[in-house]
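A.B. asks: Quick one, fold the following:
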Amino acid sequence: MSFTTLQGNAGTVSDIDGNVYHTVGIGTQIWMVENLKTTKYNDGTTIPLITDGTTWSNLSSPAYCWYNNDSVTYKNTYGALYNWDAIHTNKLCPLGWHIPTDSEWVVLINYVGGDTTAGGKLKEAGITHWSVPNTGATNSTYFYALPGGYRNGNLGSFVGIKDNGFWWSSSESNASESWCRIIYFSSDDIFRENIKKTSGFSVRCLKDN
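C.D. replies: Next up, the predicted model:
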């Protein structure tokens, strides 16, 4: 299956730290092709970096971290992990961009064929960054989904690098949880789950309409 895009590879965008992200048009949407790695909000305010697991799991305020607290190994490829309070500031993405809502994730997934195959079409192909077998991965959308793992919201531990990618939406499911999307190395599905807001997940920004 081929995908019609309005603007195809739509260029680049930079965050407040100067990190440059490639972008791609998929259907009517324009997405970042890399996971976000900014350490500041778009107004220049520094986001708190929390390394201690217990502190992380007890937070009720914005924070970010690097997987295994190791920016040298993981920053450039997999980006940062943010809790949902950082999402909720509406200042995480560059100006003119935003965290996708749950409904905007649905638009993307439906456009590329639905939940049961979208994961494979969104995942980076091969096993350089994904664990074997990276089921169904074609990256036919040029979305380059990468498995940055996550930070457990109850324990503050790091889990799943190369095995799974978790991405926040900006949509709450209840007072303590928010909707996210998950892709696994062993499936070509993409999964919708509501998970604790203290979790640390990857972020992809979507261009404002």
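A.B. asks: all contacts plus neighbour counts: C-alpha atoms, from now on.
C.D. replies: Will do.
A.B. asks: and the closest residue to Val132 other than its chain neighbours, what does it touch?
C.D. replies: Leaving aside its sequence neighbours, Val132 sits nearest to Phe185 (C-alpha to C-alpha, 6 or more residues apart in numbering; 6.9 Å). Residues counted as contacts of Phe185 (C-alpha atoms under 8 Å, 6 or more residues apart in numbering) are Trp130, Ser131, Val132, Pro133, Asn134, Thr135, Pro147, Lys162, Asp163, Asn164.
A.B. asks: got it, and Trp167?
C.D. replies: With C-alpha under 8 Å, 6+ apart, Trp167 has these contacts: Cys180, Arg181, Ile182, Phe201, Ser202, Val203, Arg204.
A.B. asks: looking at this, it is in a strand?
C.D. replies: Yes - according to DSSP: H, G, I helix; E, B strand; the rest coil, Trp167 belongs to a strand.
A.B. asks: Here is the second sequence; please produce its structure so I can put it next to the first one:
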Amino acid sequence: MRLTFFILVVFIPSFVISQTTGTFIDNRDSTEYKWVKIGDQIWMAENLAYLPGIGGIPVYINQSFAYMKTYFVYNYQGTSVEEAKSTDYFTKYGALYDWFAAIDGYQASNSDPSGIQGACPDGWHIPSRAEWQKLTDFICNDIGICEIRTGFSNKYYTEIGRYLKSETGWEINNGLNSYGFNALPSGWSANSTKSEGNLGLYWTASEYNRDYATAYWLDSNDQHLRVGNPYLLVRNSNSDVIGKWGGFSIRCVCDDNSLLTNNNQSKSIKDNLKINIYPNPSNDGRIFIEISNFEGTGNFTVFNLHGIEINSWEFYAENGSFKKEINLANFAKGIYYFRFSLGEKSLNKTIILY
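C.D. replies: This next block holds a predicted model:
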């Protein structure tokens, strides 16, 4: 009799929260924004809402027309800034910008940092592709299951979108918002506004070529994060060609970490919260959950790969620690995500049942 052995080798990431969040004020219009530190970068946790005008603003160099900066608000066709700001879409999603308005010019950058303030507040800048790459690299290393694939005119990072997307608002495939980025399905605009609830697109300071700039975007149809030239977006069998004039959202990056020590504009939250799930992988569905450096009431929820909630538990941790055995023997074999909500913190971990 011949015996065949199968060995399952799985990389399980170890998560330690050291998250910093806070708020700051844009002195141009007194708008308050949330920010979040992811890795060693500080990102705005909301879409930029700076709106100096509606429609196109021509820019001249040496008395000759150079380019047009265009500002949009989703589903608003008027010309009044005040009216546009009073809409529910603006309150929810902020403004949309063509690439020239986003970088406030026409000179691209792929440096880290980009060095282009653009439409961002003082002390912040439009991130380059290199800076977005740093964000994706951090999350890929953190979750341990990222895969880079090549698609039509772009490449995409599998599963990252799940961790960046907001928990609500997407037509399907809501996210887990694990890192506090809270990516919204704010749609886009050109001659008309489209895809609210389905797409969230973000300009970079980098060019794809002379006519097209590089953007990152998320889609409700899957949980990927795409990067490249979004010149062709297919939605409901309709194709739309988008160049630098397309209206996308903006997420600014902080110039340096001085924001963390500015007590007048920010508040910091730091912990060394640790969560351990074992055995992982599990072949019988019996696992232990250990939480340290946390005290108080919390809960954890398990989701399948489609983001559907399977079960949820509440607990109370005393003396800075908590331990619980749970039985997942009735779960189908596969990959599951645990989301832990602990005060103002949230964290995801992956569990494999085989």
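A.B. asks: tm score of chain vs chain?
C.D. replies: Once the chains are laid over each other, their TM-score by TM-score structural alignment, normalised by the length of the first structure reads 0.83; 186 aligned residues with a C-alpha RMSD of 1.8 Å.
A.B. asks: Quick one: map Tyr82 of the first structure onto the second structure.
C.D. replies: Using TM-score structural alignment, the equivalent of Tyr82 of the first structure in the second structure is Tyr97.
A.B. asks: okay but its match is in contact with Thr204, surely?
C.D. replies: No - taking contacts as C-alpha atoms under 8 Å, Tyr97 of the second structure lies outside contact range of Thr204: 11.5 Å.
A.B. asks: higher neighbour count, those two?
C.D. replies: Tyr97 (32 against 29; other C-alpha atoms under 10 Å).
A.B. asks: show me the contacts for the more buried one.
C.D. replies: Contacts for Tyr97 of the second structure (C-alpha under 8 Å, 6+ apart) come out as Lys69, Thr70, Tyr71, Phe72, Gly246, Gly247, Phe248, Ser249, Ile250.
A.B. asks: could those go into TSV alongside secondary structure, neighbour count and distance to Trp43 of the second structure?
C.D. replies: Below are those laid out as TSV (DSSP: H, G, I helix; E, B strand; the rest coil; neighbours: other C-alpha atoms under 10 Å; distance: C-alpha to C-alpha, whole Å):
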residue	secondary structure	neighbour count	distance to Trp43 of the second structure
Lys69	strand	22	24
Thr70	strand	22	24
Tyr71	strand	27	22
Phe72	strand	31	22
Gly246	coil	27	23
Gly247	strand	30	20
Phe248	strand	27	17
Ser249	strand	31	14
Ile250	coil	29	11
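A.B. asks: need the contact list for Arg68 of the second structure.
C.D. replies: Careful, residue 68 of the second structure is Met and not Arg. Gly56, Ile57, Pro58, Val59, Phe100, Ala101.
A.B. asks: Give me the three-state assignment for it.
C.D. replies: Met68 of the second structure ends up strand, using three-state DSSP.
A.B. asks: What's the match for it in the first structure?
C.D. replies: So Met68 of the second structure corresponds to Ser61, using TM-score structural alignment.
A.B. asks: ok, now Gly187 of the second structure?
C.D. replies: Under the alignment defined by TM-score structural alignment, Gly187 of the second structure is paired with Gly149 of the first structure.
A.B. asks: would you turn the contacts of Tyr97 of the second structure into TSV with distance to Lys345 of the second structure?
C.D. replies: Putting those into TSV (distance: C-alpha to C-alpha, whole Å) gives the following:
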residue	distance to Lys345 of the second structure
Lys69	39
Thr70	38
Tyr71	35
Phe72	34
Gly246	35
Gly247	33
Phe248	29
Ser249	26
Ile250	25
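A.B. asks: among the contacts of Met68 of the second structure, who's most crowded?
C.D. replies: Phe100 leads the contacts of Met68 of the second structure on contacts (other C-alpha under 10 Å) with 24 neighbours.
A.B. asks: so which helix or strand takes in that residue?
C.D. replies: Using DSSP states H and E, Phe100 of the second structure falls within helix 99-103.
A.B. asks: which residues make contact with that helix from outside it?
C.D. replies: 67-71, 106, 116-119, 126, 203, 205, 213, 244-248, 250.
A.B. asks: Next, work out how far apart the match of Met68 of the second structure and Leu49 of the first structure are.
C.D. replies: Distance, Ser61 of the first structure to Leu49 of the first structure, using C-alpha to C-alpha, to the nearest Å: 11 Å.
A.B. asks: Next: Leu146 of the first structure.
C.D. replies: From Leu146 of the first structure over to Leu49 of the first structure (counting by C-alpha to C-alpha), the distance is 22 Å.
A.B. asks: Comparing these two, which residue is more hemmed in?
C.D. replies: The neighbour count for Leu146 of the first structure versus Leu49, taken as other C-alpha under 10 Å, is higher for Leu146 (28 against 15).
A.B. asks: Return the distance of the more buried one relative to Ala175 of the first structure.
C.D. replies: For Leu146 of the first structure, the distance to Ala175 of the first structure equals 28 Å [C-alpha to C-alpha].
A.B. asks: and what of Tyr64 of the first structure?
C.D. replies: In terms of C-alpha to C-alpha, Tyr64 of the first structure sits 20 Å off from Ala175 of the first structure.
A.B. asks: Identify the residue spatially nearest to Gly228 of the second structure, adjacent ones excluded.
C.D. replies: Per C-alpha to C-alpha, 6+ apart, closest to Gly228 of the second structure is Asn154, 4.4 Å.
A.B. asks: so what corresponds to the one you found in the first structure?
C.D. replies: Counting by TM-score structural alignment, Asn154 of the second structure has no partner.
A.B. asks: Asn154 of the second structure and Val227 touch, don't they?
C.D. replies: Yes - Asn154 of the second structure lies in contact with Val227 (C-alpha under 8 Å); the separation is 5.6 Å.
A.B. asks: who's more crowded, these two?
C.D. replies: Val227 (24 against 16).
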